[in-house]
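K.L.:
Take a look and give me a structure for this.
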Amino acid sequence: MSRHLSLAVMAMMGGLALSGCAASIPPVEVTRFHAPGAAVPRTGGIVVEPQPGPRDDSIEYRTFAGAVAQELQRVGFTDETGRQTLRASDYVALIAYDREVRSPLDAGGRSPVSVGVGGATGSYGSGLGVGIGINLSGKPKDVVVTRLSVQIRRRADSQPVWEGRAETSAKVGTPASQAGLSAGKLAAALFKDYPGRSGETITVK
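P.N.:
Modelled structure (predicted):
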C-alpha cells in the first residue's frame, strides 16, 4: 500500500473538509488502553495495515489509513508504510473501521404518531380519556455512526503496546457524515494527548 494517499483521495478529503468547515462537527467518544506503568512508544518506524481479515484497498480504507498515519507522525512516529526498507518497521498500527446507518427510533425514539392517556376528558364519567398527538416535525433523520479502532503492536514479538477506539455520529446527508471528514475527526480525537489515560472514556469536541 502506498505511503501517500492518491491525488484523487487527497482531493476528496480536501473537498469534504472545505464543505464541512461551517458544519457542526459532532463530538467523538474515545477510549484508550495501555499497560499500567509501561513506557508507551512515541518514536520509531511504523506501518499502517488493516486488521487481519479480507484485504481492504478501497478508497474509504485509504482515507482512514491516511488519517491515522498523519496522526502517528504528529505524535512522533516515522511512517514507513509502503517503503522498501532494509529492515522491518519497529511497530505495526492495525486499523479497523465501520460505518452504520441507524434510525433514531432504534434507540427508543418516539414515533411521529403517539397515543397518550389523560384525565378529565373521558366520557361516561370515567375520568379517563385517550388523546392522540401527532408530531408534525416528521420522522427524525437517520444517523451514520462511524467507528475507528487502532492497535499498535511491537513487530518483534507482536505484543500490543497501545490501543484505542473512537466513535461519532452525524445525521445522514450532512458533511460530518461523510467518510473523509469523519476519518480525520476520529483519528485526531483518538490520538489527542497520546497515549491518554488507560481505560478512561473521554469526549472530544
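K.L.:
going forward, measure contacts and count neighbours with C-alpha atoms only.
P.N.:
Will do.
K.L.:
Any figure for the gap between the spatially most central residue of the chain and residue 78?
P.N.:
Centroid-nearest residue in the chain, with C-alpha atoms, centre = their mean: residue 147, separated by 3.4 Å. As judged by C-alpha to C-alpha, to the nearest Å, residue 147 and residue 78 stand 25 Å apart.
K.L.:
By neighbour count, which bits of the longest helix belonging to the chain are buried? Give me those.
P.N.:
As assigned by DSSP state H, the longest helix anywhere in the chain is helix 59-75. Buried residues in helix 59-75, defined by neighbour count with 16 or more other C-alpha atoms under 10 Å: 59, 61-73, 75.
K.L.:
now the strands: where do they sit in the protein?
P.N.:
Listed in chain order, the strands found in the chain under DSSP state E are 28-33, 45-50, 78-79, 91-102, 113-119, 128-134, 143-154, 160-171, 201-204.
K.L.:
Next, the second sequence, to be compared with the first:
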Amino acid sequence: MTPLARVLLPALAAGTLLSGCATPVGPVEVTRFHLPDTTVLGRGTIRVEPAPGDDGSSIEFRTYAAAVAQELTRLGYSEAVPGGAAGAQVAVLHVERETIAPARRNGPVSVGVGGGTGSYGSGVGLGLGINLSGAPKDQVETRLSLTIRDRASNQSLWEGRARFAVPANAPLAQAPLGAAKMAQALFRGFPGESGETIVVP
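P.N.:
Here you go, the predicted structure:
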C-alpha cells in the first residue's frame, strides 16, 4: 500500500461502500497520449505532485492523488516515500471540479393545438401538458489530467485526461468515490491507444 493511499484509505473505502447504493451514472470519457516506446512506463519509482498553481495540501487534491497513486502501484510503479528519493519519474496531477446548473428548455405548462380531416368531417383538438419533473438537477463535472514525465529531462512520457459529470446529489459527486472511479477509468488498459478517446462505464 502506498504511503499516500494509507493516509486516505478510510475515505476511499467509505466511497467504495457507497458505490453499492449508488444509482448508475454517466460514464467517464478518457483520452491518452504517449510516446511510441512505452517500455519505460509502469516501472521504477514515481511521485504524484500537483500541477503548477494547484494546492497540493488540500484534502480534495490529496484524495485524488491517493487514488492515482494506488492505480500507479497496481501498474507496477513504486511510490516515492516522503523524505526519500524523488524517483526517476513524476506524475503531475491537475483536478478541476465545477457545478453546472442546466437551463430549463420548456416551461412547466405547454399547450398544443391539433387538427385533422377524415371521411366524416374535420375536427380540432386542444391539448394541455404539465411537466411534473421539476427543474433540471445541478451537475458536478470533474476534469482530471495527469502527465507522467521523466524527472531528469522533463520529457512527457504519457498524458491522460478524464472527465465525467453526475448530479450534484449523487454519491459520485463526492471526492472519495469520484476519485476512485476516475483513476480507475484513466488507467483502463494502460497505457492505452495514443490519441484515442474511450468511454469507460
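K.L.:
re the thing from before, got a markdown table for the strands of structure 1, with distance to residue 3 of structure 1 too?
P.N.:
Below are these laid out as a markdown table (distance: least, C-alpha to C-alpha, whole Å):
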| stretch | distance to residue 3 of structure 1 |
| --- | --- |
| strand 28-33 | 25 |
| strand 45-50 | 9 |
| strand 78-79 | 8 |
| strand 91-102 | 13 |
| strand 113-119 | 52 |
| strand 128-134 | 54 |
| strand 143-154 | 17 |
| strand 160-171 | 22 |
| strand 201-204 | 28 |
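K.L.:
Among these, which comes closest to residue 180 of structure 1?
P.N.:
The closest of the strands of structure 1 to residue 180 of structure 1 is strand 143-154. By C-alpha to C-alpha, the value is 11.3 Å.
K.L.:
And residue 157 of structure 2? What does it align with in structure 1?
P.N.:
Structural correspondence for residue 157 of structure 2 with respect to structure 1 (TM-score structural alignment): residue 161.
K.L.:
neighbours of that match, just the number please.
P.N.:
With neighbours defined by other C-alpha atoms under 10 Å, the count for residue 161 of structure 1 comes to 17.
K.L.:
One more: residue 177 of structure 1?
P.N.:
By other C-alpha under 10 Å, neighbour count at residue 177 of structure 1 equals 24.
K.L.:
ok, now residue 146 of structure 1?
P.N.:
22.
K.L.:
What does it correspond to in structure 2?
P.N.:
Counting by TM-score structural alignment, residue 146 of structure 1 lines up with residue 142 in structure 2.
K.L.:
how near is that match to residue 64 of structure 2?
P.N.:
Residue 142 of structure 2 is 11 Å from residue 64 of structure 2, by C-alpha to C-alpha.
K.L.:
My read is that the residue nearest to the centre of structure 1 contacts residue 95, right?
P.N.:
No. Contact criterion C-alpha atoms under 8 Å: residue 147 of structure 1 and residue 95 do not qualify, at 10.6 Å.
K.L.:
which residues touch the counterpart of residue 89 of structure 2 in structure 1?
P.N.:
Structural alignment places residue 89 of structure 2 opposite residue 91 in structure 1 (criterion: TM-score structural alignment). Counting by C-alpha atoms under 8 Å, 6 or more residues apart in numbering, residue 91 of structure 1 makes contact with 44-47, 152-155.
K.L.:
what's the answer for residue 75 of structure 2, then?
P.N.:
Taking C-alpha under 8 Å, 6+ apart as the test, what residue 75 of structure 2 contacts is 42-43.
K.L.:
go with 6 Å
P.N.:
Applying C-alpha atoms under 6 Å, 6 or more residues apart in numbering to residue 75 of structure 2 gives the contacts residue 42.
K.L.:
re the thing from before, if we ignore the residues flanking it in sequence, what's nearest the match of residue 146 of structure 1?
P.N.:
residue 97 (4.5 Å; C-alpha to C-alpha, 6 or more residues apart in numbering).
K.L.:
Number of residues surrounding the one you found?
P.N.:
So residue 97 of structure 2, with other C-alpha under 10 Å, has 16 neighbours.
K.L.:
hmm, back to that, selection in ChimeraX covering whichever of the contacts of residue 91 of structure 1 are buried, please.
P.N.:
Buried residues within the contacts of residue 91 of structure 1, by 16+ other C-alpha under 10 Å, are selected in ChimeraX with:
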select :45,46,47,152,153,154,155
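K.L.:
Return the member of the contacts of residue 91 of structure 1 nearest to residue 165 of structure 1.
P.N.:
Among the contacts of residue 91 of structure 1, and counting by C-alpha to C-alpha, the member closest to residue 165 of structure 1 is residue 152, at 11.9 Å.
K.L.:
Give me the distance between the closest one and residue 77 of structure 1.
P.N.:
Taking C-alpha to C-alpha, one finds residue 152 of structure 1 at 11 Å from residue 77 of structure 1.
K.L.:
Now do the buried residues in stretch 128-145 of structure 2.
P.N.:
Neighbour-count burial for stretch 128-145 of structure 2 flags 138-145 (criterion: 16+ other C-alpha under 10 Å).
K.L.:
So which residues make contact with it?
P.N.:
By C-alpha under 6 Å, 6+ apart, stretch 128-145 of structure 2 touches 93-101, 108-111, 160-168.
K.L.:
What of stretch 14-30 of structure 2?
P.N.:
For stretch 14-30 of structure 2, contacts defined as C-alpha under 6 Å, 6+ apart pick out 161-164, 176-177, 197-201.
K.L.:
No further questions, thank you.
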